[in-house]
Structure formats: structure tokens, C-alpha cells
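Enquirer: Pasting the sequence and the predicted coordinates here, then a few questions.
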Amino acid sequence: MLANKTSIISPSVTIGISTKVKELNRQGIEVTSLSIGEPDFFTPDKVKQAAIEAIHANKTKYDSASGLFELKQAIVDKLKRDNHVSYDLDEIVVTSGAKHAISNALLAILNPNDEVIIPKPYWTSYPEMVKLLNGTPVFVNTKEENSFKLQAAELKALISNKTKAVFITNPSNPTGAVYTKEELEPIVKMCIENQIYILADEIYEKITFDDDFTSIASLSEEAKNMTITINGLSKSASMTGWRLGYTATNKKLASAMSAIQGHLVSHPSTITQWAAVEAINNCEADTKHMVDTYHSRRNEVIQMFEDIEDLSIVRPDGAFYVFINISKLKAYIDTPDSFSLEVCNRLLDDYRLAIVPGIAFGLDDYVRITYAADMETIKTGIEKMKQFINDLKK
């Protein structure tokens, strides 16, 4: 009696791992977790206080489907200040997290069997979202030597008359790669020429270490018109559970997404939205502290992996992940199923270490760890990986 689409999607691997870790913890079993992509900082106190004040001021009624006026104004100001692109208020739609923003966008642009190009490795939910909304995911096999960043020639090879959009995740989850302006320009030019929407997932934009961040919509007016900018506050303000995201698009798309949202969820929590106004306007110092901490950890983690000859990493320039090539371990592990899942299951079952298999991101020769954890936990996790490899060789 279920809809056919429920049979073609897979459960979230990352959420599944998190659930398993929590169950082990409830059993009193301690697990070193480097799996979940969540800041290990609390939401800034000033943001929590803004939410409390909104409650006491009875700012808890229905509001506009596309978001509070005050929050949309803060987003417009932020985009102009930080991303160097100008939007009007009616081009912003506030959502219940970035996932919701992506869902709104796909609902607004996809007809049945429209194709969405997704570079590998991808964030785990992209293909399932596309399939749920009757689209067809088309995967690009990017190259490790390019830090898995999409190349214009790779995109060109997959464009068809059914292509509606392409995902560009910048900075990347799971690799931490950051596109430069020069790397983005030929990709964007091709999308403009072929009238392909760019789903620009920029949720990690604040977490970059070595290069200035370039927002795709800032490249030109034509780029802005074809770009659906996805962003939110889960990573930059450590507001994962608050569920606050947004899109910035042309007016026609924003109007469509606002109408869709109005029927499906009305609007995000008004309390969360008032907290978000404070986060966007007054939390730059809090974000900088988090990013400086991640940067320091990133540098330490890179040094740690230099001493592990059986593993290699993609150097992360942003976000808070390390994507690890484990292909050399195939010499010691034979499995008919997913190789990366087998490695992660053994690490969790035998070493009580939780990390994410690369198959969740479309590449089975890799695993992902996060350094959104204290350094003691990170060091313990990497030591467990070393021990696992040493035991394999015995």
C-alpha cells in the first residue's frame, strides 16, 4: 500500500550510524564517534537569549510563509556584505533547515524524469531527494587528483536535453574541498549556456581556511539568475537542532517555493527565526572562534595521517571533514558487499569507533571522519584506526 517511490530510496547512512552509536551509549558502551557532521560547540548564548525573549514577547504566532520580514532583511544584508550579491526580500525563502531548502527547490523545478547532475562524492541525501521528487540523479565520477572538484569537461559530457540542474557543494561534504573563483567560472558559464540551474549548497561557506570563499551567485547577473543558493545556520552558528535554512533565487523561483512551503509546512518556527536574526547579525566573533578551532584541528589531523602509510587523505580546505582513501586495505579484507561499510562495521563492532563509509557518498574506497570533536577524541579515533590496520596485517 506504500507509494512506489518509497522502494527506491535508501535510509540515511549517517543518521543510521548516529542512531547505532546512541543505542550503544544507552547500553553503557562507550564509543569514540567521529561520524556525525555537527559542530561540537553549543549555540551562542545570545542566540538562545533571543529565542527566550521572543517567547516571552509572545512572538509565537503564524507569520509569512517565506519567513519573517526581519530575518529576510538580515539575510539580504548578510548576502550583500559577505557574498557580494544583492537580493530583494521577495527573493529569499526561509526554511526548516538546508535539507528543506533543497527539497523546496527540487519541488519547484523538477518534472518527472528530469535529470539532476550530482558529482561524486556527494552529500548523502542528494540522490534520494531527487528520486523522491520524481527526478533522475545522474552521477559524475570526479577525480581525486582534482580534490574531487567538478570540471567543466566532466559536466559537459553528461548534459542532455533532460538536464535540469547540477549540484555544486562548496565547501564540500565529505571532502572539505573548496572551489576557487577560477574553478567555478567555466562550470557556471556552461550552466548559463545550457540553461541549467545550479543548486549551490553553501552551508559550510563560513568554514574555510586557505582561500577566500566565492559564492556562485556573485559571479555575474546571469549566474545569479540560474543559481539556487542554499544556506543555513546549522554549521556557522552551531544551530543544528534549531532547523533554520534559506534559499536565495530569482523572484519567480522564490514565489514558487514560497507557495509550496505555505501548503506543506506553513513556515519555520517563528521562535527559531527570531533567534536566527541574532545569529546572523551578531555572531561573527562566535563563528570566527569555531572556525579558528577547526583550522587548528585540521592542521593536526593532516600531520597525524602523514604517519599512516596505508591511508591517504584529500587535503580539506574547508568544512570539518577528512575524506580518507582506504583502498590499500583491500589487500587484507575480502567482502562481496560494500568494502567501506565492512571497514566501518568492523571498526564500530571491534574497536568502538564510529566513522562514515564512503559508499554513503557514492565512493566505496573511502571513509569520512569529522574533526568537529575535541582533539582527545580525534586522536583516540585515529589511534584506533592505526590499531585496526596493524591487527589486519598480523
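Expert: Here it is on my side, so go on.

Enquirer: C-alpha only now, for contacts and for neighbours.
Expert: Noted.

Enquirer: So what touches stretch 223-230?
Expert: The contact list for stretch 223-230 (CA atoms under 8 Å, 6 or more residues apart in numbering) reads 98, 101-102, 105, 188-189, 191-192, 195-203, 216-218, 245-250.

Enquirer: So what would you say the end-to-end distance of it is?
Expert: End-to-end distance of stretch 223-230: 14 Å, with CA to CA, to the nearest Å as the criterion.

Enquirer: Likewise for stretch 138-153?
Expert: Across its full length, stretch 138-153 reaches 15 Å between end residues, using CA to CA.

Enquirer: hang on, the earlier thing: sort out which of the contacts of stretch 223-230 are buried, if you could.
Expert: For those, a burial check counting by 16 or more other CA atoms under 10 Å picks out 98, 101-102, 105, 188-189, 191-192, 196-203, 216-218, 245-250.

Enquirer: Tell me which of these fall in helices.
Expert: Under the assignment DSSP state H, the buried ones among the contacts of stretch 223-230 contribute A98, A101, I102, A105, V188, K189, C191, I192 to helices.

Enquirer: residues contacting the closest residue to the first one other than its chain neighbours?
Expert: The spatial neighbour of A98 that comes closest, neighbours along the chain excluded (CA to CA, 6 or more residues apart in numbering), is G245 at 4.5 Å. Contacts for G245 were tallied using CA under 8 Å, 6+ apart; they are 94-101, 230-234.

Enquirer: Below is structure B, check it against A:
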Amino acid sequence: MAIDSKAKALLAQGRDVVNFGAGEPDFDTPENIRDAGIKAINHGHTRYTAVGGIEALKSAICERIYADTGVQYTNEEILVSVGAKHSLYNATMALINPQDGVLLPVPYWVTYPEQITLAEGTVEYVPIAPSHEGELRVDDLAAAVTSRSKGLILNSPSNPSGAVIRPSVLEDIARFVIDHDLWVISDEIYNRLIYDDAVHASIAKFDGMKDRTILINGVSKSYAMTGWRIGYAAGPKHIIKAMSSLQSQSTSNPSTISQYAALEALTGPQEAVTVMQREFDRRRRYIVGRLNTMPKLSVATPQGAFYVWVNMEGWVGETIRGRLVQNADDLALAWLELADVAVVPGSGFGMPNYFRMSYATSMERIETGLDRMAALLEEAR
């Protein structure tokens, strides 16, 4: 947050800051989806809907999940909410009681531990062994599980690392979950942004897992609809009912207009998703290649999402223009103040010697930002 605040202040001063912090696609929402929103307004779809969303959208969500994962849901097992973050909050509050332990792989998206804390649960951090290259494995979980453990949060593809858990490994995790009688909240918001030979699978597809999994997704990332605020959860009826009761007393239904736009996103032409995925892939290859040529930085090639997760441990103890670098926060501040480049330090994700960069920005800006970063590091060699 401190880096973000500083970046915004510099931008307000007229500085040309290249921002690699964006957690949203830089594409416009596809025209057919925008038109559906306008049509909804013109047709008078501007009143309350049922708390959990319109039935047509729920049906479309069921079809989309089945197409993507092979898991079959009914409308009664779906809750539409105000973005995937809202879906995650509803699930956490419905499942976690005070002092319940929740296994959380590291690195993690910054909101997960805060939501667990809001539910008065206990965060049980799960470091991923370096040899696993960002992919959660059963032995990581076995080293962290306790008698208080009630749930596990999965995020594949991962924010911030872009790692994708292979189906065979996910099946092993499913057996571990059943053996330890755990719930799973599976955040699959980046499931359609996959590269190379990576395969997305949902843990809900494995035997015995649908009844103990809350699958979270939405339209924000795949359809460039971050501002429309539509996410959804799929899970057992009694949990979805509890989540709906909570939502009823907090936000009520998500935007009616946005629901109709999301319906078009899920049921209309899908070419825009492919176009975005291909462009993200092009940027991904370029940014990884450039970063791995910079002194004392290393990055594994991400297989999903639109982030790279960069190891900067080689710079710990070094000095850049008289500034001592002790962690990624220090390096990020140096890049921001001395080179007008904003990256996100890994301290917020549980790993202070890493930083996250988003390639959800134009190739031109990526090139400019990387040139500036490289120049400052070369100066300090």
C-alpha cells in the first residue's frame, strides 16, 4: 500500500511512472458485453433481483463451470455476488468459526489472511518447498496441518506466482483433504488464462470433493470486466444457502445491469477471451526473458494468470545509489523513486524477498519499464 500510495503521488506530480502493479486486464470490456449492459438498462432491468442472482445467469454459470471443469452444478448450488472477492468473503464467513485453522499456501493473495482473520479463524501458513517451483504439494500440507485445521484455500492459477497445480498433484491434495476432513475454498478466477502445456483442473472434480469444495470464479479477469463486479460461488446447497443469507443482510443482490452483462459474457462469443490470452502470452514470454537477463534476479516462467513472481534475494545486502537493499520493499522503492517504475513487493504476499509484476499493460510500457529497471541495476553492479 505504501508503494502504491507513493506511485500515485508521483503520477499526480506529472512523473511518467510505469505501473506493473495492475491486477486487472488492460483491455476494454468486449463490445457485445457492453451492449448487453446498455440493453439491460433500456429494457428496464434496473430493479432488485433475487439475492443470489437471476436464474438465467445461474444456469449460464453452471454451463460454464461444466465446460471448464467437468463438474456439474444446479442453480441451487450457485450464488452470484459483488465480485469474486465478495464470494470469497461469504464463503469464509459461512465456513470458518472462531479459532478454526485455515491452511494457506505461501505466497498468497493479500486478501486471504485478512478474511480469515475477520472470521476470527487462525491462519496456518503453508510454505511451499523451493524444489516444488511454486506448485503446492501434499508434503507441504502435511508439514503444516494441525488438529485445528478445518479448511484449505487453493488458488490455481496463482496470484501472485502464476503457478498452476497439475491435475495429478491436485488429485493427491484431494485425498489429503478427505483424510483430514477439510473444506476447500478453491479460487479459480484465472482458470482461462493458461499457457504452454499447463492444464487447469478443479479440485471439485475428484471423488468426494464436490461436497466439500466451494468453487470461486467470476467474469473480471477472463472478460475484462473488473468494474462490473460479478463473481460467483458454486458449492453444496446448505453452504450456498448460508452464504446467501449473509449476502441478503449485507449487500443484497449484485448489480442487475452487471448480471445481464455477465450473462452475455458467459453465453456469447468467446473470441475475445482467446485474443486476450494470446496477447498476455506474448507479453509473458517477453517479460520473463528480459527479467532473467538482469543481474541477481530470477523468475520461473508462470503458467497462468498475468503476473511474474521475481526472486530478488541476490540484491539483499547490496547498495543502489547509497540505498541499502534489505528486501523487495527496498528494491521496489528504489525503482519507484529513482527510475519511475512501480512493482509490488512480496511482503504483502508472505515472501519479502520477492516482488510481483503484472504484464496486464501494453508491450510498449513493458519495454519502457524493463529498460528503466535494467539501467538502474546495471548502474549498481
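Expert: That came through fine. Please read all numbers here as calculations on a predicted model, not as lab measurements.

Enquirer: TM-score for this pair?
Expert: Put the two chains on top of each other and the TM-score (TM-score structural alignment, normalised by the length of structure 2) is 0.96; 378 aligned residues with a CA RMSD of 1.6 Å.

Enquirer: circling back: tell me the counterpart of the residue nearest to A98 of structure 1 in structure 2.
Expert: For G245 of structure 1, the aligned position in structure 2 is G231, judged by TM-score structural alignment.

Enquirer: Can you give me the distance of that match to A2 of structure 2?
Expert: Distance check for G231 of structure 2 against A2 of structure 2: by CA to CA, it reads 28 Å.

Enquirer: And stretch 359-367 of structure 2, what's buried?
Expert: Y359, A360, T361, M363, I366, E367.

Enquirer: Return the residue of structure 1 aligned against the first one.
Expert: Counting by TM-score structural alignment, Y359 of structure 2 corresponds to Y371 in structure 1.

Enquirer: Chain neighbours aside, what residue packs nearest to that match?
Expert: Taking CA to CA, 6+ apart as the measure, Y371 of structure 1 lies nearest to F320, with 5.5 Å between them; neighbours along the chain are not counted.

Enquirer: looking at it, the one you found is touching A373, isn't it?
Expert: No - using CA atoms under 8 Å, F320 of structure 1 makes no contact with A373, being 9.4 Å away.

Enquirer: burial measure for Y354 of structure 2, as a count.
Expert: One way to gauge burial is a neighbour count; for Y354 of structure 2, by other CA atoms under 10 Å, it gives 26.

Enquirer: Please determine how far it is located from V184 of structure 2.
Expert: Using CA to CA, one gets 27 Å for the distance from Y354 of structure 2 to V184 of structure 2.

Enquirer: what does G37 of structure 2 give?
Expert: From G37 of structure 2 over to V184 of structure 2 the distance is 33 Å, taken as CA to CA.

Enquirer: ditto for P25 of structure 2
Expert: To V184 of structure 2, P25 of structure 2 is 27 Å away according to CA to CA.

Enquirer: Contact partners for the residue nearest to V80 of structure 2 when sequence neighbours are not counted?
Expert: The spatial neighbour of V80 of structure 2 that comes closest, neighbours along the chain excluded (CA to CA, 6+ apart), is Y232 at 4.3 Å. Y232 of structure 2 is in contact with I78, L79, V80, S81, G83, A84, S87, I216, N217, G218, counting by CA under 8 Å, 6+ apart.

Enquirer: And the furthest pair within those?
Expert: Spatial extent of those (CA to CA) is set by the pair I78 and G83 at 13.7 Å.

Enquirer: The lengthiest helix in structure 2 maps to which residues in structure 1?
Expert: Criterion DSSP H: the longest helix present in structure 2 is helix 271-291. Under TM-score structural alignment, the counterpart of helix 271-291 of structure 2 in structure 1 spans residues 285-305.

Enquirer: how much does the matching stretch stray from structure 2?
Expert: Plainly put, stretch 285-305 of structure 1 ends up 1.0 Å away from its match in structure 2 on average once the two are laid over each other (mean CA distance after the TM-score superposition for structure 1).
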